[in-house]
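> Structure for this input, please:
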Amino acid sequence: MSSQFELAQNPTDVISAVTFSPYTPTRLLVSSWDKNVYLYDTQDGPGGKMIQKYEHPAPVLDVCFGRDDNEAFSCGLDWEVRRINLQSGEQTILSTHDQGVRSVIYAPKHRLLVSGSWDSTLHLHNVDQPGEFSTVQLESKPFSLSVSPTKLVVAMANRGVNIYELDALASATGKGGVVNVEPWQRRESSMKYMTRAVACMPNDAGYASSSIEGRVAVEWFDPSEESQKRKYAFKCHRQAVDGQDVVYPVHALAFHPVHGTFASGGGDGVVALWDGINKRRIRQYQRFPSSVSSLAFSGDGKYLAVGVSPGFEDGQDDIPEGAIKVFIRELADGEAQGKKK
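From the prediction side, this is the model:
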C-alpha cells in the first residue's frame, strides 16, 4: 500500500530544494526562500518531526547532505557556500561567489562539493580541506547541476550542457584560483526552450533534462552515434483549460535509485513517474495544491518527497494559505518499477 502525508511543520516561503540523506532514508533537508534550512525525521510520529532549523542571512536556494548524517552544505542569495554542522548548528563559509549561488551538490566518492552560481562559475571544494577551492569558468549561468557516479552535468542558461568527469574536477580542487578543466563533452539541449532541471541516471548511463515549455529530454553519455540516436524528448505537464492546451514548466526531476525510473514535477501541480527506457508513463498522481518545485527519492527508494510552492505561473505574487507544503509519499512495492521485459 502506498500512503502520503504532509510534513507537520512546513517552511513559510517558497521551497527551493528537498533532499533525503543518502545514509538514513528518513532524514530530509528542505531549503527555503524564508532564509532557513530545515532538518526533518519524516517518520517520527504522524507528520514527521522537525529536528532543527538553521537560519541564513538570505534566501537559501539549495542544500545537500555531505559526508554523513550530520553534515550539510547550503547556498543562496548571500552569494556564499556554507557547511552546516547539523548537530551543533555551526555554519562555516567555504567560498563566496560574485552573485547568487543557485546549486550545491556533493559527489561522495570524490569527496567533492561543487557549487554553481549566476556569476557563471563553478566552485570546486575538497571537503577534507575546507578553505581551499578552485573556480571553473562557464559559458553561461548554470541553472541546474546533477552528479552520476563518474560525471557532473551542468545545464546552463544558453541551452548548453557541459558534462565533466568527476576525476578531472576532483584533481583540480587543490590548485586554487581559476582552473581550466575542459568538459568531457559539450552538448546543446535537445529542447528549444530554457532548461529548468537536470538529473543523472543512477546507473551512470545518462541524464534527463526538463524545460520551461512542458518537455523532458532523455539522453545517454555514450558519444557513439548508435547511442546518440536513442535520445528523445517528449511533451508532458500540459492541461486542457477551456479548450486550450496550457503548457507548464517542468521544475523538478528525480531518478529512482533502485529502478532507474524517474519522476517529473510541474507548474501544473502534478507529479508523474516515467519509464525512460521504454518511453512510457507509469503513473500520474493527483494534483498538489500548487506548483511542484522540488522532488527527491530516499536512498532506499521507499519514499518520495514533493516540495510544493507557488511557481507564480498564474502571475499572482501573493502566496495563498496552504500553498507551501512538503509531502512524503511512501511508495508501494513496484509502484516506481518500469515495464517488465
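> going forward, measure contacts between C-alpha atoms and count neighbours the same way
Noted.
> what ranges do the helices span in the stretch 151-300 of the chain?
Using DSSP state H, counting those that start in this stretch, the helices of the stretch 151-300 of the chain run over 166-172, 225-228.
> The longest one - contacts with which helices or strands?
Pointing back at helix 166-172 there. The contact analysis (3 or more C-alpha pairs under 8 Å, 6 or more residues apart in numbering; DSSP states H and E) places helix 166-172 against strand 121-126.
> how about 10 Å then?
Judged by 3 or more C-alpha pairs under 10 Å, 6 or more residues apart in numbering; DSSP states H and E, the packing partners of helix 166-172 are strand 112-117, strand 121-126, strand 133-137, strand 151-156.
> in it, what counts as buried?
166, 169-170, 172 (16 or more other C-alpha atoms under 10 Å).
> can I get the helices and strands packed on helix 166-172 in CSV with mean neighbour count?
Below are these laid out as CSV (neighbours: other C-alpha atoms under 10 Å):
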stretch, mean neighbour count
strand 112-117, 26
strand 121-126, 25
strand 133-137, 20
strand 151-156, 25
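> Include distance to P257 when you put the ones you listed into a markdown table, please.
Shown next, in a markdown table, are these (distance: least, C-alpha to C-alpha, whole Å):
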| stretch | distance to P257 |
| --- | --- |
| strand 112-117 | 20 |
| strand 121-126 | 25 |
| strand 133-137 | 29 |
| strand 151-156 | 16 |
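> Indicate which one of the ones you listed is closest to N203.
Distance to N203, taken as C-alpha to C-alpha, is lowest for strand 151-156 among those, at 11.2 Å.
> now that closest one, how far from the centre of its chain.
Chain-centre distance of strand 151-156: 12 Å, with C-alpha atoms, centre = their mean, to the nearest Å.
> how big is the angle separating it from strand 112-117?
Orientation check (axes from the mean of the first three to the mean of the last three C-alpha atoms, to 10 degrees): strand 151-156 against strand 112-117 gives 0 degrees.
> Second chain to compare with the first, below:
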Amino acid sequence: MAYGKGTTTNSAANSHKDKEYVFPKGPEDTVSALRWSPVSNHLAAASWDGKVYIYDATNTTSSDTIKGVAAIPVGSPVLDCDFNKDGTIAVGASADKKLHLMDLKSSQTMTLEGHTSPVRTVRFVDVPSANAPIIASGSWDRTVRYWDMRQPQPIGVLELPERVYAMDTGGSLLAISTAENQLHFVNLHDNPLKLWKSIVPPIPLQTTAVSVTADGTRWAIGTIAGRAAAQVVDEKDLSLENLSFKCHREAIPNKRNVTDVYTINDVAWWPGHKDVFATAGSDGTFSIWDVRNRNRLRSFPKVSNSVTAINFTRDGTGMAYAMGYDWTKGHQHSKAGAETKIVMLRFETPLKEREVVVVKKKTNYW
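Take a look at the predicted model:
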C-alpha cells in the first residue's frame, strides 16, 4: 500500500476514495492505543516504546501538515491513553503500575501511583457526584481505581474477580472486560464502586477489546476468535438489534474449508451513532460495519503489518489507524525494522450519507 501526501485509497467493497495522511515518525515500537481529543483534532498514541505521543492534525492538507506537539515520557510500555473532556490533559496507562499525565497547555507532567500490577487501560469518566474530573484505571491487579487529579491516592477502588484486559465508557456506563472472558458493567451515575451487572459475552473466547457508544446504550467487543459482537445495554430497548459475526479471517489457498482466524485488536463506535462501528485485526485489515442492516459498510486495503489500534475522529469524518507487530505469532515472527506507522483517513463520502442507501442483504459474516 503506497503512502504519501494526500494519497487516496480505494475501498474494494464500496469503490470510495479516501484521503490518506501519514503521521510524522514517532513511535519506535507497537502502538497499543489511539484516542482523539473530544474537542479538537489532536490525537494521542500510546506506544510500547515508553511514550504517549500527541499530534495536531488540524487543517490537514498533506502528511507534512500533521505536527507532533508533545510526548509524555513514561519509560515503560504504555498500554492505553485518553484525553479529558476539554482536551487539555492527556493520560497514559503504563506497565510500570502508574498513570502518567501531561497538561498540554503548560507541559507539566505528574504521575499517579496505587496499582500493584501493570495498568492495562484508562479512561476519563463521567461521575456527577464527584464534582471534579475523574480518571478510571483498570489493572492486572484485579481492580479499577478512581482518581481525582488533585489527590495523590485513588479516591475509590472497585474490586474485580479477574485481571482487567479492556475498558471503555460512554454516558453513565463503564464496561470492563476481564480475564476468564467476563464482561462487567458499572453505572457511574449510581454507584461507581459497585458492579451493576456481569455477563458472559456471546462469544466463548477471550475478549480483547471493548467499545461503548457515546450515550452508553450499547457496547461492542472483539475477540481472539476473529469474531465481534454488538449488544444493547438495556435488554428492553427493542429499537436496536443484538448480533455477533465472523470477521478478520482468511481462506487458505488450495485448502478447501480451511480458514486462518486472526485476533481482533480493537473496536470503535462511529461517534454519535448506535449502528456503525469498526474492527481492526492481526490480519492487517480493518472494516466498518452496519449493525442494523447487517452489512459491511467499508473494507480497506490490507496493510503490511497488523492493525493494532483504530479510532474515529471526533466528528466521524475520518479515522486513524496504527500498524505494527502485535505479537500474536510470538517472538519468532518479530522482524527487526518492521513497519510501525500511524495513518489518518478522511472519508471522501460521509458515512451518514452512504448508510441510507445500503441495501439490506444476507452475507456470510453474520
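> Same list, the helices of the stretch 151-300 of structure 1, but as a markdown table with distance to T121 of structure 1 please.
Below are those laid out as a markdown table (distance: least, C-alpha to C-alpha, whole Å):
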| stretch | distance to T121 of structure 1 |
| --- | --- |
| helix 166-172 | 13 |
| helix 225-228 | 28 |
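> Next up, the contacts around the equivalent of E330 of structure 1 over in structure 2.
The alignment partner of E330 of structure 1 in structure 2, by TM-score structural alignment, is R346. Taking C-alpha atoms under 10 Å, 6 or more residues apart in numbering, we find R346 of structure 2 in contact with 6, 8-9, 17-21, 60, 312-313, 316-320.
> Roughly how far does R346 of structure 2 sit from N10 of structure 2?
Distance, R346 of structure 2 to N10 of structure 2, by C-alpha to C-alpha, to the nearest Å: 12 Å.
> so what sits against both of those two?
Here R346 of structure 2 and N10 have 17-19 as joint contacts, going by C-alpha under 10 Å, 6+ apart.
> So which of those residues is the closest to F286 of structure 2?
D18 (14.2 Å).
> Give me the aligned partner of the closest one over in structure 1.
So, by TM-score structural alignment, D18 of structure 2 is matched to S2.
> Over to A268 of structure 2?
Checking TM-score structural alignment: A268 of structure 2 goes with A254.
> Can you tell me how far P59 of structure 1 is from S88 of structure 1?
Distance, P59 of structure 1 to S88 of structure 1, by C-alpha to C-alpha: 21 Å.
> nope, Q337 of structure 1 is what I meant
As for Q337 of structure 1, its distance to S88 of structure 1 is 39 Å (criterion: C-alpha to C-alpha).
> P59 and S88 of structure 1: which has the busier surroundings?
Under the criterion of other C-alpha atoms under 10 Å, the comparison of P59 of structure 1 against S88 puts P59 first, with 23 against 8.
> what do we get in structure 2 for that one?
In structure 2, P59 of structure 1 lands on P77 (TM-score structural alignment).
> What of A107 of structure 1?
Matched across to structure 2, A107 of structure 1 falls on V125, judged by TM-score structural alignment.
> Check S190 of structure 1 too.
The alignment partner of S190 of structure 1 in structure 2, by TM-score structural alignment, is P202.
> Settle this for me: that match is touching A228, isn't it.
Yes. P202 of structure 2 lies in contact with A228 (C-alpha atoms under 10 Å); the separation is 9.3 Å.
> Can you pull the residues that touch both of those two?
With C-alpha under 10 Å, 6+ apart, P202 of structure 2 and A228 have common neighbours 221, 243-244.
> Of the buried residues of helix 166-172 of structure 1, which is the nearest to S117 of structure 1?
L169 (16.5 Å).
> Count the neighbours of Q52 of structure 1 for me.
Neighbour tally, Q52 of structure 1, other C-alpha under 10 Å: 15.
> which one is it nearest to, not counting chain neighbours?
L39 (5.4 Å; C-alpha to C-alpha, 6 or more residues apart in numbering).
> what about the one you found, is that helix, strand or coil?
Classification of L39 of structure 1 using DSSP: H, G, I helix; E, B strand; the rest coil returns strand.
> What does it correspond to in structure 2?
L39 of structure 1 maps onto I54 in structure 2, by TM-score structural alignment.
> and its match, what does it touch?
I54 of structure 2 touches 26, 34-37, 42-46, 67-72, 90, 104, counting by C-alpha under 10 Å, 6+ apart.
> picking up where we left off before, who's more crowded, P202 and A228 of structure 2?
Taking neighbours as other C-alpha under 10 Å, P202 of structure 2 and A228 compare with A228 leading, 26 against 15.
> how about that one, what's its match in structure 1?
Checking TM-score structural alignment: A228 of structure 2 goes with V216.
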